[in-house]
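[1] Structure for this input, please:
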Amino acid sequence: MASPLTHLGDMPIEVFMRDYWQQKPLLIRNAFPNFESPISGEELAGMALEETIESRLVLENGESGPWELRNGPFTEEDFLSLPRTHWTLLVQAVDQWLSEVAELKEYFRFIPDWRLDDVMISYAADQGSVGPHYDHYDVFLLQAEGKRLWQQGAKVDETNPRLEGTPLNILKKFNAENSWVLEPGDMLYLPPQYSHWGIAEGGCTTISIGFRAPSASAILEDLAAEVAMGLKDSLRYTDAGMEPTKSPAEVDPESVARLQQQLAEWLRQPEKVTQWFGAVMTEAKYPDTVALDADEAADWREQMPKGMPLVLNPASRVAFSREPATLFVDGEALTAPLTFAQQFAESHEISWSDIETYPEIANFDGLIDQLVAQGTLIYPPEDF
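    Sure thing, here's the model as predicted:
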């Protein structure tokens, strides 16, 4: 198993996290020396034929107009009818299907696992791109095959005009501040909202390691609903000690400040916030993919004593917290011994020796049964 990176090029990870992470772009030449792509463009196209895999095609000069977006699954005829240049195939969550791609995530464990979204891989024909745009998340763009010209522009937001007539968020105006040609093993880090535009120079493959960050509106909406369920109806807005009002029609600043203070007090439940946050950040990106394997390890009580371990489904997510001691798996907050929760969250595996150490997890209808029943725990896939 790969180890987390200690340096990005010559830069210590501590320096990167202090000076660059979520702050400014960084080009890392030869980040992965002698890098060989774990997948070819043809193999990526083969994945895009599958119904269970999310894939997209972007054509700069499509049949329906500029920057046409097509969603998979595709057919072989779809690929045979593509033009020779100016198109890109994108396949999401390739790490769920190929062990060589999943292993790349290990290098980035200097960032919490629950921040990682997925590993998306794109193949672009000559001059292919997805247009000038920006993302709301951090991303490492690792060049896998061929060459790609990356142009990086200013930090932008929703107020910057978009190109009309396409479902893609193409920026109407883009001015490059930096420009680099990346070759296999080179990597570009981009924080959220930095505009960028990658154009293939000949056919090329790019691996995108993206990180999830829920929006403020989603956090407030979901957390407020979670906390509200536990509040008594008798807990109300109060204003004891209020001065006599001089303007009875006014919503005065003092009342607003009082409400803000009370909201902060209602939300000040660290255990509840921890359990909500852990559950939200481990929700599976594709829950249906997890459910596909729900019956695979039903006979684990017979197989595990023979040396057959159970492993985390590649489509699943797991994390743990110390206070309160909780195991988070696929959006669920589960009670488990702290040392076991930490070990499983870090190793993604359960063996017979774990059961001997923590026999309670093997109770009927207990933790392992629950995780097997929902497809979170499976036998190691042949590819993994």
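
[2] can we go C-alpha only for contacts and neighbour counts from here?
    Will do.

[3] what packs against the helix ranked longest in the chain?
    Identified as the longest helix of the chain according to DSSP state H is helix 253-267. Packing contacts for helix 253-267, counted by 3 or more C-alpha pairs under 8 Å, 6 or more residues apart in numbering; DSSP states H and E, involve helix 216-228.

[4] Which strands or helices does the helix it packs on pack on?
    helix 253-267, helix 270-281.

[5] Hey, what's the angle from the last one to helix 253-267? Just curious.
    Angle of helix 270-281 versus helix 253-267, following axes from the mean of the first three to the mean of the last three C-alpha atoms, to 10 degrees, is 80 degrees.

[6] tell me which residues of helix 270-281 are tucked away?
    Neighbour-count burial for helix 270-281, counted by 16 or more other C-alpha atoms under 10 Å, picks out K272, V273, T274, Q275, W276, F277, G278, A279, V280, M281.

[7] distance of the second one from M229?
    In other words, V273. As for V273, its distance to M229 is 13 Å (criterion: C-alpha to C-alpha, to the nearest Å).

[8] Could you do the last one as well?
    From M281 across to M229, the span is 20 Å (C-alpha to C-alpha).

[9] Please generate a structure for the following sequence too, so the two can be compared:
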Amino acid sequence: MNTLLGNISAAEFLREYWQQRPLFIRQALPAFQSPVSPEELAGLAMEDTVEARLVVNEDEADPWQVWHGPFSEEAFLNLPIDNWTLLVQAVDHWLPEIAQLLNHFDFIPGWRLDDIMVSYARPGGGVGPHHDQYDVFLLQARGRRKWQVGQRCTTQTPLLAHNDLKILAEFHVSDEWVLEPGDMLYLPPGLAHNGIALDDCMTFSVGFRAPSAAEVITHFSDYVADNLSEDMRYADPALALSEHPGEITLSAVGRLKALLNELDDEQKLVEWFGRFMTESKYNITPELPTIKPTDCDELAGRLKQGYSLAIVPGARLAYSTLNKCWQVYADGQVLQASEQVSPILTLLERRQPIYQADVAEGDVDTLLLLTQLVALGTLAWKWNDAG
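    Modelled structure (predicted):
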């Protein structure tokens, strides 16, 4: 067992801490050093397709100033010496060495993973006491940051008036820790917290998707509606004569329930959920190509030549076997599959590369799935130096 969760097992963490209480782990990744420098992070924040923010908190009259990227070199040159933070979203989409960190969190369903946000802060920098609606692991990658945690919060918890930041009006500190490189802090949803840079520091935030009930209902309703026939309508044959034509009767409500019950399709629900949870939040890649079978023989030939297939950084993958119907969900698309592809999915769900030895001779189902994932842009070719 690795040290990521300290001296407890993944099962114990999920049972005792996940979505319940914070956990501080000293040296979760011993001797960890950031794969990205502050200068490289600033370079990413200057790109048009990267979501980035600068938060400056040195002015007492206006303590929380926020700017959104992309930034120019002048923007960084004009910053104060201390008391500011640069936050860049989805850095794992851009840098494979950052994406590899996700492998440490394979004890949580992969489709729950969101992205890795990287922040760089000068002493005193932070974004103020706040709470999130999702689980997050805060890995210290450079310097020291003090983390304070406080009360449980909801959407009704009072906030300070601010257009960009959700800063708590009151923050009651109950615990605090100083994190050094390699240390990590897990925070469940709704827990108030505040991070303050003690010196030149970088923090990696590994966040997890948690769609709201409103998002689920709205998105699923749209998905179902797009696939319904115009012939499916409210109907009331053998309608009984009513003395009150304006009254909505109990029988009318019953017929409405019957119509809605016809939409209760478990297979359709899981298909929608797979697509929904694998959609990218960030439009940082070219438009995905149409799914179509490609030449399986060509793919097998390239594997024999010494190439391997790897999941593209930022790509999202999941699958389901409900009612023995194998479906693979990749970046918001659905692919039909069979039990034959199970060994490959076991590798892909842990973001492992695919080599020639992983594909059995004549395994048409697996070859077809791989070619479709390549066409979709979820998998990419990589030269295997050892091949």
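
[10] Superposed, what's their TM-score?
    After superposition, the two chains reach a TM-score (TM-score structural alignment, normalised by the length of structure 1) of 0.84; 373 aligned residues with a C-alpha RMSD of 3.5 Å.

[11] rewinding a little: name the residues contacting each of V273 and M229 of structure 1.
    Common neighbours of V273 of structure 1 and M229, counting by C-alpha atoms under 8 Å, 6 or more residues apart in numbering, are absent.

[12] Secondary structure class of the residue lying farthest from the centre of structure 2, three-state.
    Counting by C-alpha atoms, centre = their mean, the extreme residue of structure 2 relative to its mean C-alpha position is E243, 56.1 Å from that point. When classified by DSSP: H, G, I helix; E, B strand; the rest coil, E243 of structure 2 comes out as coil.

[13] can you tell me which two in the buried residues of helix 270-281 of structure 1 are farthest apart?
    K272 and M281 (14.2 Å; C-alpha to C-alpha).

[14] Now the aligned partner of K268 of structure 2 in structure 1: closest residue in space that isn't a chain neighbour?
    Using TM-score structural alignment, the partner of K268 of structure 2 in structure 1 is K272. In this structure, K272 of structure 1 finds its nearest non-sequential neighbour in V227, 7.3 Å apart by C-alpha to C-alpha, 6 or more residues apart in numbering.

[15] Which of the helices and strands packed on helix 216-228 of structure 1 sits closest to L142 of structure 1?
    helix 270-281 (24.4 Å).

[16] Mean per-residue distance, that closest one versus structure 2.
    Compared with structure 2 after the fit, helix 270-281 of structure 1 shows a mean deviation of 0.8 Å (mean C-alpha distance after the TM-score superposition for structure 1).

[17] need the next SSE after that helix, C-terminal direction.
    helix 287-291 (DSSP states H and E).

[18] Could you check that following helix and say which residues are buried?
    Buried positions in helix 287-291 of structure 1, judged by neighbour count with 16+ other C-alpha under 10 Å: P287, T289, V290, A291.

[19] so how far is the helix or strand immediately after it in the chain off the chain centroid?
    Heading C-terminal from helix 287-291 of structure 1, the first helix or strand you meet, by DSSP H and E, is helix 300-303. Centroid separation between helix 300-303 of structure 1 and its chain, computed with C-alpha atoms, centre = their mean, to the nearest Å, is 32 Å.

[20] cool, stretch 199-217 of structure 2 as well?
    Using C-alpha atoms, centre = their mean, the mean C-alpha position of stretch 199-217 of structure 2 is found 7 Å from that of the whole chain.

[21] just stretch 307-314 of structure 2 next, same as before
    18 Å.

[22] And stretch 150-162 of structure 1, by the same measure?
    On C-alpha atoms, centre = their mean, the centre of stretch 150-162 of structure 1 falls 22 Å from the chain's centre.

[23] What range does it cover in structure 2?
    Using TM-score structural alignment, stretch 150-162 of structure 1 pairs with 147-159 in structure 2.

[24] Ok, stretch 11-28 of structure 1 next?
    So stretch 11-28 of structure 1 sits over residues 8-25 in structure 2, by TM-score structural alignment.

[25] which position in structure 1 aligns with A380 of structure 2?
    By TM-score structural alignment, A380 of structure 2 lines up with I378.

[26] Have a look at how far, on average, the helix or strand L14 of structure 2 falls within is from structure 1.
    In the assignment (DSSP H and E), L14 of structure 2 maps to helix 10-16. Helix 10-16 of structure 2, aligned to structure 1 and superposed, deviates on average by 1.2 Å (mean C-alpha distance after the TM-score superposition for structure 1).

[27] Now the element after that helix, going C-ward?
    Next along from helix 10-16 of structure 2, by DSSP H and E: strand 23-25.

[28] Give me the next element, helix or strand, following that following strand.
    With elements assigned by DSSP H and E, the helix or strand that comes after strand 23-25 of structure 2 is helix 38-45.

[29] what sits against F16 of structure 1?
    L8.
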